[in-house]
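Undergrad: Task: produce atomic coordinates for the following.
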Amino acid sequence: MNEEDRQALLDQLHDVQLPELSAWPAAGWWLLLLSLILLVIVAMLSWRRYQARSWQREAFTELQRLRDQVVSQPTNSTLADCSRLARRVLLAVRSRSDVANLQGKAWLEELDSVCQQPLFAQGFGRLLEAGPYQRDPQISQNDLESLFDALEELVRSAARRQPTTTR
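TA: Here you go, the predicted structure:
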């Protein structure tokens, strides 16, 4: 092979043709972006649900505090705290205007409607009606425990009835 043949062969070679750069990123980057967006959406929805249920966690904490302090606190004070807790739970699922004027039997019946069972108007919830206002109510420990159980059911029922969006 002489010099002319080599030069002829070299002249037949063309430069490497690089593909044009695309304005679109590779598909993997789009999938990563989509995954991140979905992750952010799921995290936001989870946070909203967690925040919407904060009243329920607070109610259970308060109820446990009442159970723990029942022996060291006067009975009428315990009943007053139970009454306040029941009203706050009711405010979590009903509007303030609906709850503000309720008293006596109507209030207990509204608590029953949240529970969907007669725990208050016909059960141990009746202790909330007059007990907080008596000087020294004679209520057994078992009756108080039954009232605490009714309040626990009230919190659970109210949580099932409340929508998970924030208010």
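
Undergrad: Going by C-alpha atoms from here, please, whenever you check contacts or count neighbours.
TA: Fine.

Undergrad: any idea how far Arg156 is from the residue sitting nearest the centre point of the chain?
TA: Residue closest to the average C-alpha location in the chain (C-alpha atoms, centre = their mean): Arg53, at 2.1 Å. Using C-alpha to C-alpha, to the nearest Å, Arg53 is found at 11 Å from Arg156.

Undergrad: One more: Gly125?
TA: 16 Å.

Undergrad: Quick check on the two: which one has the bigger neighbour count.
TA: Set Gly125 next to Arg156 and count neighbours by other C-alpha atoms under 10 Å: Gly125 wins out with 27 against 17.

Undergrad: Counting neighbours, which bits of stretch 58-77 end up buried?
TA: By neighbour count with 16 or more other C-alpha atoms under 10 Å, stretch 58-77 contains the buried residues Ala59, Phe60, Leu63, Leu66, Val70, Thr75, Asn76, Ser77.

Undergrad: same question, stretch 102-113
TA: By 16+ other C-alpha under 10 Å, the buried positions in stretch 102-113 come out as Trp107, Leu108, Glu109, Glu110, Leu111, Asp112, Ser113.

Undergrad: what does it contact?
TA: Here stretch 102-113 makes contact (C-alpha atoms under 8 Å, 6 or more residues apart in numbering) with Ala86, Leu90, Val99, Pro118, Leu119, Phe120, Ala121, Gly125, Arg126, Glu129, Leu154.

Undergrad: Could you also give me the structure for this second sequence? I'd like to compare it with the first:
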Amino acid sequence: MNAQDPKLSTPQASQAADPLAQLQDIHLPPEIGLWPPAWGWWLLATLLIVCIGTLIFLVRRHQTRNAYRTLALKELNRIHKHYSLEQNAEYLQEVSILLRRTALSGFTSQFNASLKGGAWLEWLDQQCPKAQQQFSKGVGEALLTGPYQKNPEFDRAKLHKLCEIWIKEHRNQSQQTKKIKTKQEAKGV
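TA: Take a look at the predicted model:
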């Protein structure tokens, strides 16, 4: 076999002798698209939607249950601005009515509207520990006799602050129910 043999010098013959020449380029798979996402992303999206929905529900329920507090605070501030310092008896009467209306709104089935005198003030203290007994043993006592006096003497700023604290911080009916259930669970009932 001569190196000059025409059969071996053709390009086809040289390809047959070189196996690497017969290989084709590597075909890459198509790029992975963003859609549709993997099942883990669907699960995460569902969980996120459920969490956001639950959060919105809880916030709205809290706002609905406590809307009466916002209205009562606005009314308390209106009363405070409306009555001058010479109209203390009228001021005390309006504040007392406002506290009763607030109690009726927050404690629809548990509030005894016939409470009067010291029992009424003690009830106010019981519903708001932050009041620190100031209704029955402090400035709140003016609510008992003040509306019936011509010109009662009391610290109006302290009473206003006390009523503001009570409206903001008292435990309403739904909070009372949770507390009772927690105590029963602790006892094992």
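
Undergrad: What value does the TM-score take for this pair?
TA: Superposed pair, TM-score by TM-score structural alignment, normalised by the length of structure 1: 0.68. Supporting alignment: 140 aligned residues with a C-alpha RMSD of 3.0 Å.

Undergrad: follow-up on the earlier one: for the buried residues of stretch 102-113 of structure 1, work out which two are farthest apart.
TA: Greatest spacing in these, by C-alpha to C-alpha: Trp107 and Ser113 (9.9 Å).

Undergrad: So what does Gln126 of structure 2 match up with in structure 1?
TA: Using TM-score structural alignment, the equivalent of Gln126 of structure 2 in structure 1 is Ser113.

Undergrad: returning to that earlier point: looking at the contacts of stretch 102-113 of structure 1, which has the most residues close by?
TA: When neighbours are counted by other C-alpha under 10 Å, Gly125 leads these with 27 neighbours.

Undergrad: aligned partner of Asn77 of structure 2 in structure 1?
TA: Matched by TM-score structural alignment, Asn77 of structure 2 corresponds to Gln64 in structure 1.

Undergrad: which element is its match on?
TA: Secondary structure assignment for Gln64 of structure 1, by DSSP states H and E: helix 54-68.

Undergrad: other SSEs contacting that helix?
TA: helix 75-93, helix 141-161 (3 or more C-alpha pairs under 8 Å, 6 or more residues apart in numbering; DSSP states H and E).

Undergrad: For Asp5 of structure 1, find the nearest of those.
TA: The closest of the helices and strands packed on helix 54-68 of structure 1 to Asp5 of structure 1 is helix 141-161. By C-alpha to C-alpha, the value is 89.0 Å.

Undergrad: So for the closest one, what gets flagged as buried?
TA: Applying a neighbour-count criterion of 16+ other C-alpha under 10 Å, one finds 144, 146-159 buried in helix 141-161 of structure 1.

Undergrad: starting at the chain centroid, how far to that helix?
TA: Taking C-alpha atoms, centre = their mean, to the nearest Å, one finds helix 141-161 of structure 1 lying 18 Å from the centre of the chain it belongs to.

Undergrad: which residues does whichever residue in structure 1 pairs up with Leu159 of structure 2 contact?
TA: Aligned by TM-score structural alignment, Leu159 of structure 2 pairs with Leu147 of structure 1. Residues near Leu147 of structure 1 by C-alpha under 8 Å, 6+ apart: Phe124, Gly125, Leu127.

Undergrad: Any buried residues in the helix ranked longest in structure 2, and which?
TA: Taking DSSP state H as the criterion, structure 2 has its longest helix at helix 39-65. Across helix 39-65 of structure 2, burial judged by 16+ other C-alpha under 10 Å covers no residue at all.

Undergrad: tilt between it and helix 88-106?
TA: Interaxial angle of helix 39-65 of structure 2 relative to helix 88-106 (axes from the mean of the first three to the mean of the last three C-alpha atoms, to 10 degrees): 140 degrees.

Undergrad: Against which helices or strands is helix 39-65 of structure 2 packed?
TA: Using 3+ C-alpha pairs under 8 Å, 6+ apart as the contact criterion, no helix or strand is in contact with helix 39-65 of structure 2.

Undergrad: Now do it against helix 67-82, angle only.
TA: For helix 39-65 of structure 2 against helix 67-82, the angle by the same axes, to 10 degrees is 40 degrees.
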